[in-house]
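Here's a sequence, model it:
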Amino acid sequence: MKSAGITQWNDSYPSKEIIWQDIIKKELRLYGDHYEASVTVSKHERTIFIQRLVVHSQHQRSGIARFILTDIIRQEKVNSEVDQLKISTNHSNIPVQKLLTSLNFIPCRKYLIPNREQFGDFIEFIYPLRIFK
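Have a look, this model is predicted:
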C-alpha cells in the first residue's frame, strides 16, 4: 500500500494486538490455500462491519478482494438479522473505492479517525440489504 501511495495503514496499524483480538473474537476470516487474503467481519446490532481487508501483494488485482466482498454479501443477504454492511477506506485508496462502487456499495460519509488524522479523510460505504422504514 505504501508503494502505491495509499496512506491507510502504517507500521503501528493494524497492530499484532488488534489482529489477535480479531482471532479471539472469531471475526478474522482467511482466504486462499496459503492464506493469500484476510478480512475482519464483525456484527453490531443490525450492521455487519467489514474491516482490515488485505490481499497479499503477489495476489493483488487477481479478483480475491472482489470474491471476498461478494462472499460476504451473499452470506448476509440471507441473514434477516442484518440490514446493512459497512466498510471504510482511505481517500487515497482509489482501487478499493472503485471496487466498492462496482459492487453497489454507496459512499455515505467522510470522516477522520482519531489518532490517525495524518492519513486524511476516510470514506464510509454502505451496502443496504433491507429497505429501512
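
make it CA atoms for all contacts and neighbour counts henceforth
OK.

Tell me where the chain has strands.
Here the chain has its strands, by DSSP state E, at 28-31, 37-44, 47-55, 84-90, 106-111, 122-128.

buried ones in the second one?
The reference is to strand 37-44. Within strand 37-44, the residues that count as buried by 16 or more other Cα atoms under 10 Å are 37, 38, 39, 40, 41, 42.

what does the shortest one give?
For strand 28-31, a neighbour-count test (16+ other Cα under 10 Å) marks 28, 30 as buried.

Counting residues, which helix of this protein comes out longest?
helix 64-77 (DSSP state H).

contacts for stretch 34-41?
22, 27-31, 48-56, 59, 64-65 (Cα atoms under 8 Å, 6 or more residues apart in numbering).

compare with the first, here's sequence two:
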Amino acid sequence: MEIRKSRMEDIEKIMCVIHEAQESMRANGIPQWQDGYPNEEVISQDIKTGNSYVLVENENVIGTAYVVAGHEPNYDYIEDGKWLNDYPYVVVHRIAISKDYKGKDCARQLMAFAESVAGMHHLHDIRIDTHHQNLPMRKFLSKLGYHACGTIYLKNGDKRIVYQKLF
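Below is the predicted model of the structure:
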C-alpha cells in the first residue's frame, strides 16, 4: 500500500469510497455525510489545492483523506471545552476507507501519514472533527491518542466534536 496525492482521474474511485462510507454511516444511524457532502466538486477542489491524498493498493484507491497544514476557520470557536494549545496545526478532513478494507489498519495509515505531513512542516499538532454520533470514528481517534476537546459548528450549523493530538 502507498499514499500519494490524488489526481483528477481518481475522482470516480474516491467518490466510490466516499459513497461506501456514506452508506455505512446511514446503516449505522449516523447522520454525518447524509446530505450529499462531500461531493465531486469538493473533492475536485481538494485535488486542485494539492491537499487530497489516496491510499492505494495495486492501483486501486482504497482510502482517501484531505490533509493540510493550515488554519481551519470552523475551529476558531469551540464550546464545552478548549484546544490543548494555540499552536499551528495539521487538519484532517474527509477521511474514508473502502468497505472491503475496513479493519485492516488503513485509516491508521492515513492518520500516521497526517503526522508525517505535520513533521514536514515542523508541527506537532493534528486536529480533526467528527459527528457526535459517529462512535466508531470517536473510538478510533481515542485509540490513536486523540483528545476530545469540545464542540464546533460547521458553516451550515451542524455540530461536530473536535479532537486534537500533540506528538
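
what's the TM-score here?
Remark: TM-score between the superposed chains equals 0.84 [TM-score structural alignment, normalised by the length of the first structure]; 125 aligned residues with a Cα RMSD of 1.7 Å.

Is it possible to get JSON lines of the strands of the first structure that adds distance to residue 1 of the first structure?
Below are the strands of the first structure laid out as JSON lines (distance: least, Cα to Cα, whole Å):
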{"stretch": "strand 28-31", "distance to residue 1 of the first structure": "19"}
{"stretch": "strand 37-44", "distance to residue 1 of the first structure": "14"}
{"stretch": "strand 47-55", "distance to residue 1 of the first structure": "10"}
{"stretch": "strand 84-90", "distance to residue 1 of the first structure": "11"}
{"stretch": "strand 106-111", "distance to residue 1 of the first structure": "20"}
{"stretch": "strand 122-128", "distance to residue 1 of the first structure": "15"}
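
Let me know which of these is the nearest to residue 14 of the first structure.
Nearest to residue 14 of the first structure among the strands of the first structure is strand 47-55 (7.8 Å), distances taken as Cα to Cα.

what range in the second structure does the closest one sit on?
Mapped onto the second structure using TM-score structural alignment, strand 47-55 of the first structure spans residues 89-97.

just how off-centre is the matching stretch within its chain?
Distance of stretch 89-97 of the second structure from the chain centroid (Cα atoms, centre = their mean, to the nearest Å) equals 2 Å.

Need the contact partners of it.
With Cα under 8 Å, 6+ apart, stretch 89-97 of the second structure has contacts from 17-18, 21, 38, 62-72, 106-107, 114, 117-118, 123-129.

Residue 144 of the second structure matches what in the first structure?
Looks like residue 144 of the second structure aligns to residue 103 there (TM-score structural alignment).

Determine which two of the buried residues of strand 37-44 of the first structure are furthest apart.
That would be 37 and 42, which, of the buried residues of strand 37-44 of the first structure, are the farthest apart (Cα to Cα) at 16.9 Å.
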